[in-house]
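Asks: Predicted structure and sequence below. I'll ask about it afterward.
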Amino acid sequence: MPAMPASVETASALIAIVCASAPVHLVLNLRSLDCAIRLVTGAKAAASDELFHPADLIIVMHDPHSGIDGPTVIRDLRGHDGHARTAVLLLGASSALRRSGIEAGATDVMTGPIDPLDLQIRVCNLLELALARQVLHRQSVAMCRDVDRAGAEAASREREIIRRLMLAAEFRDDQAGDHLTRVAGCAIAIAEGLGLSEGDANDIALASTMHDIGKISIPDSILMKPGPLSDSEREEMKHHAIRGYRMLYDSPSHLLQLASDIALTHHERWDGGGYPQGLSTTQIPLAGRIVAVADVFDALISERVYKKAWTPEAARRHLEEHAGTHFDPDCVAAFVARWDDILGLVESNPPESATV
């Protein structure tokens, strides 16, 4: 009978044969496939560490009289991480072996007298299946790496966009940078105090740096005015919330969408007396409620042309006194619970002319 030619794919494959003694006839029959063959032999073969070494195909020769119980060997193989999906061919004389072998996890079972050509065909098909699965696995791993890399690059671009928007805000107000840093730090403390995950807290903090981005639309005569605003000027200033939202809301970026919510709602009040929509309680997104506390605290401890800086302790009392009216009481409680962190933030990034 002519030998079956080896395919290009299977020529480099490795077959492990688990048997009681060296199966010369089987090895000779598989030689035409030009595969490497490793024998795991002897009565203790099923318990040998060598059984679990890597292989593209494992052939188990059922011989219970010599200590090789095929289904038991296969169950052991399937319980090993390295062979959970390895192709396994079970060979045996009993036709009753087919069911127990398949139940144990055999990929294929051959029983009765083994036809050499049939064996070659089965082995060749199993090897090609195994090697194709390996190729798919490598492609899947490569795709996952590509997806992870693309995700990291997208996140980096988002942060770059946010950083540049922060720079735009600083061009209009040279105190904006320090203010945004302190607001972001307070936002992290409040978010973590509320039990949010580190990732969610960091997202809110980063998005919070754009809460006043709409102020770039406010005329310098109002934004830089060295004194209290008139009623009409105050109404114009209030427009920064809706304008900031419009700058950001339709971005596909999660961070920019979060920033748009914060820009729109950080001047809303828990009691409904805020602007621009008059939202109340949990109608206000959580991120907006968090930043409202952080923003007001920093505004109070910062000196302005129309007011002196408050001490952190005085600003804290203001927040506590207005919890449940201006502010979400849970956000204020979270802020107070992280008071040592807040003080550390203020000490490391002090507002100009503030008495800490």
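Replies: Received the coordinates, thanks.
Asks: Please make it C-alpha for all contacts and neighbour counts, starting now.
Replies: Fine.
Asks: What segments of the stretch 201-350 of the chain are helices?
Replies: 220-223, 231-248, 254-265, 286-301, 312-321, 329-337, 339-348 (DSSP state H, counting those that start in this stretch).
Asks: Tabulate those helices in TSV, adding columns for mean neighbour count and distance to Ala176.
Replies: Listed next are those as TSV, based on neighbours: other Cα atoms under 10 Å; distance: least, Cα to Cα, whole Å:
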stretch	mean neighbour count	distance to Ala176
helix 220-223	14	12
helix 231-248	17	15
helix 254-265	25	15
helix 286-301	24	11
helix 312-321	17	19
helix 329-337	21	22
helix 339-348	15	15
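Asks: Arg75 touches Gly101, doesn't it?
Replies: No - Arg75 is beyond contact range of Gly101, at 9.1 Å (criterion: Cα atoms under 8 Å).
Asks: for the longest helix anywhere in the chain, packing partners?
Replies: Counting by DSSP state H, the longest helix found in the chain is helix 116-172. Applying 3 or more Cα pairs under 8 Å, 6 or more residues apart in numbering; DSSP states H and E, we find helix 116-172 packed against helix 24-30, strand 57-61, strand 87-92, helix 176-193, helix 254-265.
Asks: For the third one, enumerate the helices and strands it packs against.
Replies: So the one you mean is strand 87-92. strand 57-61, strand 108-111, helix 116-172.
Asks: ok, 6 Å please
Replies: strand 57-61, strand 108-111 (3 or more Cα pairs under 6 Å, 6 or more residues apart in numbering; DSSP states H and E).
Asks: Return the residue spatially closest to Met110, with its sequence-adjacent residues excluded.
Replies: Counting by Cα to Cα, 6 or more residues apart in numbering, Met110 lies nearest to Leu91, which is 5.0 Å off, once chain neighbours are set aside.
Asks: Pasting the second one now:
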Amino acid sequence: MKQRAHVLVVDDQADNLLILEDVLSDHYDVHPATNGIEALDYLAKGGRADLILLDVMMPDVDGFEVCRRLKSSESTRAIPVMFLTGLDRPEDEELGFSLGAEDFIHKPISPPVVRARVRTHLALSRATRALQRRNADLELLVAERTAEISEQTRRLVTSKQEVIAAQAATITAFCALAEARDNETGNHIRRTQHYVRILAEKLQDHPRFRGELNEEIIQLLFKSAPLHDVGKVATPDAILLKQGKLTPEEWVIMKQHCEYGRNAIVQAENALGGAVDASFLRYAAEIAYGHHERWDGSGYPEGLAGEAIPVSARLMAVADVYDALISRRVYKPPFPHEQAIEMMFAEKGSHFDPDIVDALMLVAGDFAAIARNFSDESGSEDSASSE
């Protein structure tokens, strides 16, 4: 049998307590308290409360002070607080929200409003706790998998050849994590790593890139590119696999995959540092963290602009967006290759580094060939079938 939620009602007026108990008792266990000290003592002694309805105007200790104490305590700060008040000044509500309250219910109370607000905030509180537990579990999973990967890789190193094998094993393991969580990955990571290499090779002799792109670095970029979305391993399934447009709140969580990916890679790099040359993961961390930055500074997670964005991330941005355009998604059909190239060119100097876009124009045929060679069964092949 599902346990009923507990609502702590705090009001110095006995008739208000009786009304609220009558309004809520059919669905919740209601515990009344006639003043703030009584409510705080009840909670301090282990009393249960999933939500608190708190009168503002009470003798001795008013509701604002009770809320401040609740939100300053580790044991009670997560309990949603809703003020019951006849006050209607904006500054009173501003103070209440600044103290951590979730909502205000104005007196005289409306039973339907009280029931709706209580139901909504209890549901939100449950969802928040579930998400926190999910994130904690995912962080633990990432830490455990990273430790496993680091240990497996450490065993491989005794020579240069084994160092190369260790790099490949680390990236393969991380990629397996990403592919296991993302139902749209398919051959996306294989296409994008080839796009990155083609672009880097084209720019190898360019004056702006000559000092940052040599054969060794290009090979490291090729190995690292598949890790650009590895942070999605920490994105909740309800968001990552959602069949439709994300809400603003979900989009905030989705964007955190850049930080999650960078942190996991840096953790692996630190763990490997004593056993092998782990510098190859530097580019993987740059790509994971910065591939959604934009040349004009309007991207995320930091809003970097121009040369402040690492070259590796700028290359990945072009590769990633092109492949997204030509690939089928739940929210759009695949664009033909020619249209995708035109759309990329339109973002020259805003989303993308202008010189990298110019390089893309010169290797567009190679991009189309890569898309065909690593096409998804769902339809990427026909989306890049013409040049």
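Replies: Perfect, thanks for sending it. Note that the structure is a prediction, hence the values are computed from the model and not measured.
Asks: what's the TM-score for these two chains?
Replies: The TM-score (TM-score structural alignment, normalised by the length of the first structure) is 0.57; 209 aligned residues with a Cα RMSD of 1.5 Å.
Asks: Between Arg75 and Gly101 of the first structure, point out the one with more neighbours.
Replies: Neighbour count, other Cα atoms under 10 Å: between Arg75 of the first structure and Gly101, Gly101 has more, with 27 against 16.
Asks: and that one, what does it touch?
Replies: Counting by Cα atoms under 6 Å, 6 or more residues apart in numbering, Gly101 of the first structure touches Pro71.
Asks: Can you lay out the helices and strands packed on strand 87-92 of the first structure as JSON lines showing distance to Glu321 of the first structure and mean neighbour count?
Replies: As requested, these are exported to JSON lines (distance: least, Cα to Cα, whole Å; neighbours: other Cα atoms under 10 Å):
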{"stretch": "strand 57-61", "distance to Glu321 of the first structure": "73", "mean neighbour count": "25"}
{"stretch": "strand 108-111", "distance to Glu321 of the first structure": "75", "mean neighbour count": "18"}
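Asks: returning to that earlier point: adding distance to Ile161 of the first structure, write the helices and strands packed on helix 116-172 of the first structure out as CSV.
Replies: Below are these laid out as CSV (distance: least, Cα to Cα, whole Å):
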stretch, distance to Ile161 of the first structure
helix 24-30, 62
strand 57-61, 52
strand 87-92, 50
helix 176-193, 15
helix 254-265, 9
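Asks: To Leu14 of the first structure, which of the ones you listed lies closest?
Replies: Leu14 of the first structure lies closest to strand 57-61 among these, at 6.7 Å (Cα to Cα).
Asks: Okay, buried residues for whichever helix or strand comes after that closest one please.
Replies: Next helix or strand after strand 57-61 of the first structure toward the C-terminus (DSSP states H and E): helix 70-78. The neighbour-count check on helix 70-78 of the first structure (16 or more other Cα atoms under 10 Å) flags 70-78 as buried.
Asks: just to revisit the earlier point, so which of the helices and strands packed on strand 87-92 of the first structure gets nearest Leu264 of the first structure?
Replies: strand 57-61 (61.8 Å).
Asks: Where in the second structure does the closest one fall?
Replies: Alignment note (TM-score structural alignment): strand 57-61 of the first structure is unmatched in the second structure.
Asks: again, but for stretch 88-106 of the first structure
Replies: By TM-score structural alignment, stretch 88-106 of the first structure lines up with nothing in the second structure.
Asks: what does Glu268 of the first structure align to in the second structure?
Replies: So, by TM-score structural alignment, Glu268 of the first structure is matched to Glu293.
Asks: no, scratch that, I was asking about Pro116 of the first structure
Replies: Looks like Pro116 of the first structure stays unaligned there (TM-score structural alignment).
Asks: which residue sits closest to Pro116 of the first structure in space, ignoring its chain neighbours?
Replies: Asn29 is the one closest to Pro116 of the first structure (Cα to Cα, 6+ apart), at 6.4 Å.
Asks: The second structure: matching residues for stretch 342-349 of the first structure?
Replies: Against the second structure, stretch 342-349 of the first structure falls on residues 367-374 (TM-score structural alignment).
Asks: my bad, stretch 27-46 of the first structure
Replies: Counting by TM-score structural alignment, stretch 27-46 of the first structure sits on no residues of the second structure.
Asks: Please apply the same query to stretch 125-136 of the first structure.
Replies: Using TM-score structural alignment, stretch 125-136 of the first structure pairs with nothing in the second structure.
Asks: buried set for that stretch?
Replies: 126-131.
Asks: again, but for stretch 228-243 of the second structure
Replies: 228-236, 239-240.
Asks: on that earlier part again, do you know which of the helices and strands packed on helix 116-172 of the first structure lies nearest Gln120 of the first structure?
Replies: helix 24-30 (6.5 Å).
Asks: what's the angle from the longest helix of the first structure to strand 87-92?
Replies: Using axes from the mean of the first three to the mean of the last three Cα atoms, to 10 degrees, the interaxial angle of helix 116-172 of the first structure with respect to strand 87-92 works out to 160 degrees.
Asks: how many neighbours does the match of Glu268 of the first structure have?
Replies: 25.
Asks: So the nearest residue to it once chain neighbours are set aside versus Arg145 of the second structure, what's the distance?
Replies: Leaving aside its sequence neighbours, Glu293 of the second structure sits nearest to Gly299 (Cα to Cα, 6+ apart; 4.1 Å). Going from Gly299 of the second structure to Arg145 of the second structure by Cα to Cα, to the nearest Å gives 30 Å.
Asks: what does Thr235 of the second structure give?
Replies: Thr235 of the second structure is 16 Å from Arg145 of the second structure, by Cα to Cα.
Asks: What of Pro112 of the second structure?
Replies: Distance from Pro112 of the second structure to Arg145 of the second structure, by Cα to Cα: 49 Å.
Asks: same question, Tyr283 of the second structure
Replies: Distance, Tyr283 of the second structure to Arg145 of the second structure, by Cα to Cα: 20 Å.
Asks: Check Pro90 of the second structure too.
Replies: In terms of Cα to Cα, Pro90 of the second structure sits 50 Å off from Arg145 of the second structure.
Asks: Between the two, which is the more surrounded one?
Replies: Arg145 (17 against 9).
Asks: That one -> the first structure?
Replies: Aligned partner of Arg145 of the second structure by TM-score structural alignment: none.
Asks: on that earlier part again, now do the residue nearest to Pro116 of the first structure: how many residues are near it, please.
Replies: 17.
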